[in-house]
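Novice: heads up, no residue letters with this:
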């Protein structure tokens, strides 16, 4: 397969709408794709669909036009194409800033003013974004308009990445949002964004993987069609959020349902998980507020799927006993706590490509202090001799791909049966009444793809659920 890197100057996932927020996953190469709410990227694919949001966009464009005329900022009128791109860019910025106002996001939105990025042709960038973007940002940030505020980015010679520009809603835009009573449903996500993403390999801990352009093949086209069919199915689904059952501080954007399948390490057999969708960013305790087709939900997830996939890959049968319970701690009062840490360690030994000398981040209290990382890895090797040769080889990235293949097929089959299923990596959120049907799908798909029946467990949340 022929692939060519896009020459981006920034090491951020994208400055033009390819990032999603959410909790970081340190064990995989997609961790810099999922950013915290404090590190959000400009989403160029938001559009106004309600009367209120459209009214705000019109007023902003009129204000900009009057400002340009009064200050004689233009010697000649923009061509039709240039004017169309100008208006579409302003609309995208306004919609993303309105989304910040509605959802209470106050930490700014990262966006690149780099000429190299704004002019690069890429499947990941909206075509209307061009070299005039910095001028548009400066125009909207002018004190007279006060539509946005911005902190200009800069190149940091002492860092591995540039500091992107950050923008916030300005006083005028906040006032217009209030005057027109813009609601979360007035702004939606437009479908044309690329949904099959390829990323480069990280060069080190502090490095962020780059977006990679690629030549389409029948396989990439098939993957894109699957994701688009899933997105289309979810876009029309009856999904609600009950704030009484799950009080949250800010509105939940239940219309943010666009999924992207992200492949890593320059390979379409690495990674491949589905990212995006508001439910992925909900805290576990808030998922009780989800309603699908007016019904309470539950979560079905595969148990210990990564090591089981590794056993299948190695042509071995996994043990019947718990994979994460070391016999050395079988009688230890803290064995349940240690199990949590051993699970993190197992993830680490599959994703790392060199011997582990330190315990994984966040396991200080969940791994025994009197055993070193090397000793604990040795215990794992003795417990799992059939797959130990694959430890510390980076096989985890491929296991993640195998997991993603299973989840995509589960979603496609659920779709054919009219079942709304919301993916969270190795799990799905579904209406509780469809539990047995979806469980049967998940068991059959795992057996078909791996030769093993990967167990499926059920989780429910909320008062009255059982």
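Specialist: Happy to help now that I have it. Since we're looking at a predicted model, the values are computed, not measured.

Novice: going forward, measure contacts and count neighbours with C-alpha atoms only.
Specialist: Will do.

Novice: for the chain, longest strand please?
Specialist: strand 295-302 (DSSP state E).

Novice: got the contact list for it?
Specialist: 288, 290-291, 426-432, 435, 439, 454-461 (Cα atoms under 8 Å, 6 or more residues apart in numbering).

Novice: return a PyMOL selection command for the buried portion of those.
Specialist: For the buried members of these, the matching PyMOL selection, counting by 16 or more other Cα atoms under 10 Å, is:
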select buried, resi 288+290+291+426+427+428+429+430+431+432+435+439+454+456+458+460+461
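
Novice: okay, and which of the contacts of strand 295-302 map to helices?
Specialist: In helices, judged by DSSP state H, the following of the contacts of strand 295-302 are found: 435, 439.

Novice: restricted to strands, list the contacts of strand 295-302.
Specialist: Secondary structure from DSSP E places 290, 291, 427, 428, 429, 430, 431, 456, 457, 458, 459, 460 of the contacts of strand 295-302 in strands.

Novice: want to compare, so here's the second one:
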């Protein structure tokens, strides 16, 4: 998968589309300009366009305008929209009919609507940004006019690709799987959740947000493994998932402030359920000498469950969250002393299995709440619901964990 790490880039989303009246009108005007320009150009690829070609260009322009609107209005920290240059065969994850994307970008650049930056060779992408009249029009609009096109795949399957010659992890690869009854059932669940959330008013700092679609992402430990949907399975795609905690208090669901509900210490509790043991009382991440470094203990605990080997060195993110003098072996011994019943799970790459159980609980909670008419915004181990629905949601979360895991996982309310 492409590198999306450049902080100045906003990654192109092929499923974004112009939805509100202003963006639709703007996209229609630009589509006309692009079609006229390409019909006249000496190197034109599109001459006297057929209806299907007009439709393709219309969809591409609508998508580009929506992406630029989302970037310039909603993500001012990003300077460029990063467009991938790789030419790969179509898969279930791709939006069809976008073969003319580079030509449409060139036409928009020639019309003075966008600035096109040279391609970054190593990352194999080019960058664009709106300029002139297009930028002015976008800045006067609202990100709420950005919607989602139909047909987006909500059930993703990726595979680990091992490591390269110097030991670095290779990027995961999307798997173009064949539909099965299980995949279709999982997709129907996501369609129900997305359809319900699309009817709810979700605002941040008093402003409606761009359309979104939640996806559920599964993983294979190896590209040669059978195509199954039993590992990972967490949900992605909601703008609130990357929202700084300080801004969660500014979220409103149907005009109400939120209740931020979190399964308490869910990962270690799922691990205890897996070995059939009862967890100790109190904070499961409380380690003597690290009382003020809970985040580091939590990250180290997850690393021990995620690795296929004994933790002898601290991952960089864990190391930065611990005080001087703590090594991988020292932290591992301290966690093992705190949780002797879980020692058989450490270094066994079991985290993906626990994530799957976690995601099954979360999806079941979302479906039950949706059928009760309660909007819930999922995090990996919790949900955000309207404040007045907090007590109902807490009850649903605890009863669902008991039904699916055999234990009641306590639910805590986070303070914004």
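Specialist: Looks like it arrived, so ask away. Keep in mind it's a predicted model, so treat the numbers as computed, not measured.

Novice: and the longest strand of the first structure with strand 456-460, angle?
Specialist: Computed by axes from the mean of the first three to the mean of the last three Cα atoms, to 10 degrees, the angle separating strand 295-302 of the first structure from strand 456-460 equals 150 degrees.

Novice: which bit of the second structure covers the helix or strand that strand 295-302 of the first structure is followed by?
Specialist: Next helix or strand after strand 295-302 of the first structure toward the C-terminus (DSSP states H and E): helix 305-313. Per TM-score structural alignment, the counterpart of helix 305-313 of the first structure in the second structure is residues 266-274.

Novice: ok, which stretches of the stretch 201-350 of the first structure are helices?
Specialist: Under the criterion DSSP state H, counting those that start in this stretch, the stretch 201-350 of the first structure contains helices at 218-235, 278-281, 305-313, 335-351.

Novice: reformat the ones you listed as a markdown table; add distance to residue 150 of the first structure.
Specialist: Formatted as a markdown table, the helices of the stretch 201-350 of the first structure follow (distance: least, Cα to Cα, whole Å):
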| stretch | distance to residue 150 of the first structure |
| --- | --- |
| helix 218-235 | 33 |
| helix 278-281 | 26 |
| helix 305-313 | 43 |
| helix 335-351 | 38 |
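
Novice: what's the closest of those helices to residue 198 of the first structure?
Specialist: helix 218-235 (10.3 Å; Cα to Cα).

Novice: what sits up against that closest one?
Specialist: Here helix 218-235 of the first structure makes contact (Cα under 8 Å, 6+ apart) with 195-196, 255, 257-261, 408, 411-412, 415, 420.

Novice: got it, and stretch 398-413 of the second structure?
Specialist: With Cα under 8 Å, 6+ apart as the contact definition, stretch 398-413 of the second structure has outside contacts at 259-264, 266, 269-270, 273, 357, 361, 364-365, 394, 397.

Novice: give the buried subset of those residues as a PyMOL selection command.
Specialist: Of these, the buried ones can be selected in PyMOL as follows, counting by 16+ other Cα under 10 Å:
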select buried, resi 259+260+261+262+263+264+266+269+270+357+361+364+365+394+397
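
Novice: confirm residue 126 of the second structure sits in a strand?
Specialist: Yes - counting by DSSP: H, G, I helix; E, B strand; the rest coil, residue 126 of the second structure falls inside a strand.

Novice: now the alignment partner in the first structure of it, nearest residue through space, not along the chain?
Specialist: Aligned counterpart of residue 126 of the second structure in the first structure: residue 165 (TM-score structural alignment). Nearest in space to residue 165 of the first structure, with sequence neighbours left out and distances taken as Cα to Cα, 6 or more residues apart in numbering, is residue 153 at 3.9 Å.

Novice: from residue 348 of the first structure, how far off is the one you found?
Specialist: Using Cα to Cα, to the nearest Å, we find residue 153 of the first structure at a distance of 34 Å from residue 348 of the first structure.

Novice: between the two, tell me which one has more neighbours.
Specialist: Each of residue 153 of the first structure and residue 348 has its neighbours counted (other Cα atoms under 10 Å); residue 348 has more, 23 against 16.

Novice: wait, that one sits on residue 358?
Specialist: No - here residue 348 of the first structure does not reach residue 358: they are 10.2 Å apart, not a contact under Cα atoms under 8 Å.

Novice: name the residues contacting each of those two.
Specialist: Both residue 348 of the first structure and residue 358 lack any common contact, where contact means Cα under 8 Å, 6+ apart.

Novice: returning to what we had before: the longest strand of the first structure: average distance to aligned residues in the second structure?
Specialist: Once fitted to the second structure, strand 295-302 of the first structure is off its aligned match by 0.9 Å on average (mean Cα distance after the TM-score superposition for the first structure).

Novice: where is the longest helix in the first structure?
Specialist: Per DSSP H, the first structure has its longest helix at helix 80-103.

Novice: mind listing what's buried in that helix?
Specialist: 85-103.

Novice: off-centre distance for it?
Specialist: 22 Å (Cα atoms, centre = their mean, to the nearest Å).

Novice: who are the contact partners of the residue most central in space within the second structure?
Specialist: Against the mean C-alpha coordinate of the second structure, by Cα atoms, centre = their mean, the closest residue is residue 236 at 3.1 Å. Contacts for residue 236 of the second structure were tallied using Cα under 8 Å, 6+ apart; they are 214, 215, 216, 217.

Novice: one more time with 10 Å, if that's ok
Specialist: Listed by Cα atoms under 10 Å, 6 or more residues apart in numbering, the contact partners of residue 236 of the second structure are 154, 212, 213, 214, 215, 216, 217, 242, 378, 379, 380.
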